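Novice: Task: produce atomic coordinates for the following.
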Amino acid sequence: MSKQIQDAYIVAATRTPVAKRKGAFKNVRPDDMLAHVLRAVTAKVSGLDLHEIGDVVVGCAMPEAEQGMNVARIGLLLAGFPDSVPGITINRFCSSGVNAVADAATRIQLGEADVMIGAGTESMTVMPQMMGNKIAMNPAVFEHEENFAIAYGMGLTAEKVAQQYKVSREDQDAFAQASHQKAAAAIAGGLFRDEITPYLVREHQPDFKSSTVRIVEKLVENDEGVRADSSLEGLAKLRPIFAAKGSVTAGNSSQMSDGAAAVLLMSEAALKRYNVTPIAKYSGFSVAGVPPEIMGIGPIEAIPRVLKRAGVAQADVGWIELNEAFAAQALAVIRTLGLDASKVNPQGGAIALGHPLGATGAIRVATLMAAMQRDPGLKHGMVTMCIGTGMGAAGLFTRV
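Specialist: As a prediction, this is how the structure comes out:
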């Protein structure tokens, strides 16, 4: 007997501030960041019975060490959720967070749950290098030329995108500066306030004179990587870091970061039960593969797919959170698809705000939901990004 697909609605979303790698959250565990946003997002629905949560799906790009051992389950237990609530950690690198939201929504659509959480957490501080604690590449990658690109560093793929799509160093730096300017203006205007749940960092510091240990507390309220004083002159002085004669620099690349986010979803039945007005409806998710050596173009394939499936015209998407892994790939995507630049990252992107890998997709969903709450004229919004080893993802959300 077939069942009718039901709609999945986003009713709440929140995130931590995003900290620089080895910055404000250098002593904060990723499972604690996750617990923090799980508690915060469920508190947004009055009287929510946590026993009703069908699953907690958590994205994490490097699920090992402090964020290993199925961090989803550990995080929800640390958050004080009932033992009956399950959790699963998923990994599709940079799209893990939005993939988690999509997976949670799909479970509701299939009638398997009425309440779900999609989330993401990542501490790049706890990872000694971009590829995790232990690099164990398959030897076949180096034995066959067609597999070489699997081992390419992300920066090298950005250089190849810049060359192939003719994105100049000047354009990359201008894009990076604009990201910082937009993010700084958004912080000054309080536009991130509603989506961020501040994090109280508690550190133990020894006082050798008194032979005691002091507890020092600091409330982190804003994203840490934004540079309001970023200038084209300063960016132009930075040397390429991935290719000797390249154009990709630390200044026009995303920042390594720490952060977490959580998104609460419900079925229509749950909306009525809790008398909740949803922010938006989940309208679809698409993922596509591209050549690994130019992984940054992934959204070029993923965006049209999700729009076609949802029956939505590109021009009708009023807000696009395009993850700025690198200015080179972001510009290649914008130009190739003919995206309206004014709709792309209106409050800045990962170059300014940071990119805590597996958490970023959920973080950007929180940003989009806050924008949809502020602007009643915003009908459709999207979160999209490129993915290491050659993929792209795009999630679509629609005002109810």
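Novice: C-alpha only now, for contacts and for neighbours.
Specialist: OK.
Novice: Going by neighbour count, which residues in stretch 358-377 are buried?
Specialist: Under the neighbour-count criterion of 16 or more other CA atoms under 10 Å, stretch 358-377 has 358-372 buried.
Novice: ok, for the residue nearest the centre of the chain, nearest residue in space, not its chain neighbours?
Specialist: Nearest to the geometric centre of the chain sits residue 360, at 1.3 Å (CA atoms, centre = their mean). Counting by CA to CA, 6 or more residues apart in numbering, residue 360 lies nearest to residue 97, which is 6.0 Å off, once chain neighbours are set aside.
Novice: before we move on, back to that, who's in contact with the residue nearest to the centre of the chain?
Specialist: If you count contacts by CA atoms under 8 Å, 6 or more residues apart in numbering, residue 360 has them with 94, 95, 96, 97, 98, 120, 259, 260.
Novice: Of those residues, just say which sits nearest to residue 176.
Specialist: Checking those against residue 176 with CA to CA, the nearest one is residue 94 at 19.3 Å.
Novice: packing partners for the longest helix seen in the chain?
Specialist: Of all the segments of type helix in the chain, defined by DSSP state H, the longest one is helix 169-188. Applying 3 or more CA pairs under 8 Å, 6 or more residues apart in numbering; DSSP states H and E, we find helix 169-188 packed against helix 232-236, helix 327-337, helix 350-353.
Novice: quick revisit: in a helix, the residue nearest to the centre of the chain, correct?
Specialist: Yes. Assessed with DSSP: H, G, I helix; E, B strand; the rest coil, residue 360 lies in a helix.
Novice: circling back to that earlier point, with respect to residue 48, which of the helices and strands packed on helix 169-188 lies nearest?
Specialist: helix 350-353 (31.6 Å).
Novice: List the neighbours of that closest one that are in contact with it.
Specialist: If you take CA under 8 Å, 6+ apart as the criterion, helix 350-353 is touched by 18, 176, 179-180, 183, 223-227, 251-255, 323-327.
Novice: could you redo the last one with a cut-off of 6 Å?
Specialist: By CA atoms under 6 Å, 6 or more residues apart in numbering, the residues outside helix 350-353 that reach it are 179, 180, 225, 226, 253, 254, 255, 324.
Novice: okay, the contacts of residue 360 in a markdown table with secondary structure, neighbour count and distance to residue 68 next?
Specialist: Listed next are the contacts of residue 360 as a markdown table, based on DSSP: H, G, I helix; E, B strand; the rest coil; neighbours: other CA atoms under 10 Å; distance: CA to CA, whole Å:
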| residue | secondary structure | neighbour count | distance to residue 68 |
| --- | --- | --- | --- |
| 94 | helix | 28 | 17 |
| 95 | helix | 32 | 18 |
| 96 | helix | 30 | 15 |
| 97 | helix | 37 | 16 |
| 98 | helix | 32 | 19 |
| 120 | strand | 39 | 13 |
| 259 | strand | 32 | 16 |
| 260 | strand | 35 | 15 |
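Novice: Next, the second sequence, to be compared with the first:
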Amino acid sequence: MAVRSALGRQGKGQFKDTKPDELLTAFLKSTIPKLNIDPALIEDVTVGNVLLADAGYIARAAALTAGLPHTAPTQVVNRFCSSGLMALSIIANRIRTGEINVGLAVGFEDMSATPDNGAPKMDEEIMANQTANDSTMPMGWTSENVAGDFHITREEMDQFATMSQTRASNAHKSGLFEAEIVPVEIKSKDPATGAVSRITVSKDDVIRHNTEVNTLLKIRSAFPQWPPSQTTGGNASQNSDGAAAVLLMKRSRAKELGLKILGKHVATSVVGVPPRIMGIAPAYAIPAVLKLVGIHQDDVDLFEINEAFASMYVYVVKTLGLDVNKVNVNGGAIALGHPLGCTGARQVATGLAELERRKGKVLVTSMCVGTGMGAAAVFVRDP
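Specialist: I've put the predicted structure just below:
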């Protein structure tokens, strides 16, 4: 199983009145019936989350409330934007070593309730180290550095952003996302009366339909203080709320249970890059994981690369020479949003669903990671 919730715009969207514990509990309640197994078979739950100070408490309480038994332990992992993928990799590796047979990987973020306030103040010695200092800088600064250092134009950035929005809009309107989205029931507050009711959320509200390049080109820079000042609210990932989950187990166990196998997690690679140009990381993480598994990028049918900023999206596609018709074919984070802890698992749900539609074989997911890191993973679809 690889599924996600619909995604909601931070502060203004469908999850704006939903607290983090409520969102995770509601998502897990909707997900458990999709497991098609007795929840008692789950031997570990790993949750990727970035912003919640109390994530360990919330993960455990939400899992128990949603219907997972007390025998299924939980843990939280935080490697910034790759946290959902790290959760998946941890579960996969525990299965590989024989420590467990069945595990659930979850990624979630409620950015409406826990906005990203950036790095805390640090010791003078750290701030005197230029590279360490760079790792504490806002991500918008790193986007501008990528654009400036590698001569990426504003036009290129807005063209890629428009492509993301158009693809996501088409996928939304044609119902493609229905295969990966589980409807979630949440509380909603009427802004006029304050009355609280329960609603079911099943469609993304983050996509900006009918986006055009000329419109994006008119948007002012979000970071005029940092040249070349080309990053805008139109060509960067949106902050959003959402969750995703992936069920993993040994092939032999899946066959015993009569389950359809969606695909195989083959390997994950994590790399470090200069923090000031954080966004270039997928251009290093992708070759690293492909080398690890012994295949060439031409063997890959689909890429899901997190669109943190259009500058990094353009850089990665151009540097690796990727076919844009294989990359984020249903849009990426510029259109769908980037709920930090959720994205790594969300990309797997989106990618495997599309791989199944195309009857393809190999999926690669990747993302740049805050503070100067990157991650990538290879999945192979079962025919």
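Novice: and the residue nearest to the centre of the first structure, what pairs with it in the second structure?
Specialist: Matched by TM-score structural alignment, residue 360 of the first structure corresponds to residue 343 in the second structure.
Novice: all strands of the second structure, in order?
Specialist: 2-4, 8-9, 45-48, 74-77, 102-110, 184-189, 196-201, 240-249, 263-272, 302-305, 362-369, 373-381 (DSSP state E).
Novice: Let me have those strands in a markdown table, extended by distance to residue 330 of the second structure.
Specialist: As requested, the strands of the second structure are arranged in a markdown table below (distance: least, CA to CA, whole Å):
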| stretch | distance to residue 330 of the second structure |
| --- | --- |
| strand 2-4 | 15 |
| strand 8-9 | 17 |
| strand 45-48 | 23 |
| strand 74-77 | 28 |
| strand 102-110 | 20 |
| strand 184-189 | 22 |
| strand 196-201 | 20 |
| strand 240-249 | 17 |
| strand 263-272 | 19 |
| strand 302-305 | 9 |
| strand 362-369 | 14 |
| strand 373-381 | 18 |
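Novice: closest one to residue 27 of the second structure among those?
Specialist: With respect to residue 27 of the second structure, and counting by CA to CA, the nearest of the strands of the second structure is strand 184-189 at 5.7 Å.
Novice: That closest one vs the first structure, mean deviation?
Specialist: Its aligned residues in the first structure lie a mean 2.8 Å from strand 184-189 of the second structure after superposition (mean CA distance after the TM-score superposition for the first structure).
Novice: Residue 53 of the first structure maps to what in the second structure?
Specialist: Using TM-score structural alignment, residue 53 of the first structure lines up with residue 42 in the second structure.
Novice: give the contact list for the counterpart of residue 100 of the first structure in the second structure.
Specialist: Using TM-score structural alignment, the partner of residue 100 of the first structure in the second structure is residue 87. Neighbouring residues of residue 87 of the second structure by CA under 6 Å, 6+ apart: 46, 47, 48, 105.
Novice: how does it look with 10 Å?
Specialist: By CA atoms under 10 Å, 6 or more residues apart in numbering, the residues touching residue 87 of the second structure are 45-49, 75-79, 104-107, 245-246, 341, 344-345.
Novice: which of the residues you listed still touch in the first structure?
Specialist: Among the contacts of residue 87 of the second structure, the ones still in contact in the first structure (both residues aligned by TM-score structural alignment, their matches' CA atoms under 10 Å) are 45-49, 75-79, 104-107, 245-246, 341, 344-345.
Novice: Provide a ChimeraX selection command restricted to the buried entries of those residues.
Specialist: Buried members of these, defined by 16+ other CA under 10 Å, are picked up in ChimeraX with:
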select :45,46,47,48,49,76,77,78,79,104,105,106,107,245,246,341,344,345
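Novice: among the contacts of helix 350-353 of the first structure, who's most crowded?
Specialist: residue 324 (30 neighbours; other CA atoms under 10 Å).
Novice: Just give the nearest non-adjacent residue to it, would you?
Specialist: Per CA to CA, 6+ apart, closest to residue 324 of the first structure is residue 350, 4.9 Å.
Novice: That neighbour and residue 19 of the first structure: what is the separation?
Specialist: Distance, residue 350 of the first structure to residue 19 of the first structure, using CA to CA, to the nearest Å: 12 Å.
Novice: What of residue 336 of the first structure?
Specialist: 32 Å.
Novice: More neighbours: which of these two?
Specialist: Taking other CA under 10 Å, residue 336 of the first structure and residue 19 do not tie; residue 19 has more neighbours (28 against 11).
Novice: give me every residue that touches the counterpart of residue 381 of the first structure in the second structure.
Specialist: Structural alignment (TM-score structural alignment) places residue 381 of the first structure against residue 363 in the second structure. Residue 363 of the second structure makes contacts with 263-265, 299-304, 326, 348, 351-352, 354-355, 377-381, as judged by CA under 10 Å, 6+ apart.
Novice: Leaving out sequence neighbours, find the closest residue to the aligned residue in the first structure for residue 166 of the second structure.
Specialist: Counting by TM-score structural alignment, residue 166 of the second structure corresponds to residue 181 in the first structure. Counting by CA to CA, 6+ apart, the nearest residue to residue 181 of the first structure once its immediate chain neighbours are dropped is residue 228, at 6.0 Å.
Novice: Just give me the match in the second structure for that neighbour.
Specialist: Per TM-score structural alignment, residue 228 of the first structure is aligned with residue 209.
Novice: thinking its match is in contact with residue 331, fair?
Specialist: No. Between residue 209 of the second structure and residue 331 there is no contact under CA atoms under 10 Å: 11.7 Å.
Novice: Tally up the residues packed near residue 151 of the second structure, please.
Specialist: Residue 151 of the second structure sits with 12 neighbouring residues when counted by other CA under 10 Å.
Novice: counterpart of it in the first structure?
Specialist: Checking TM-score structural alignment: residue 151 of the second structure goes with residue 166.
Novice: so that match makes contact with residue 328?
Specialist: Yes. With contacts counted by CA under 10 Å, residue 166 of the first structure reaches residue 328, the gap being 8.9 Å.
Novice: what residues do the two have in common as contacts?
Specialist: In contact with both residue 166 of the first structure and residue 328: residue 160, using CA under 10 Å, 6+ apart.
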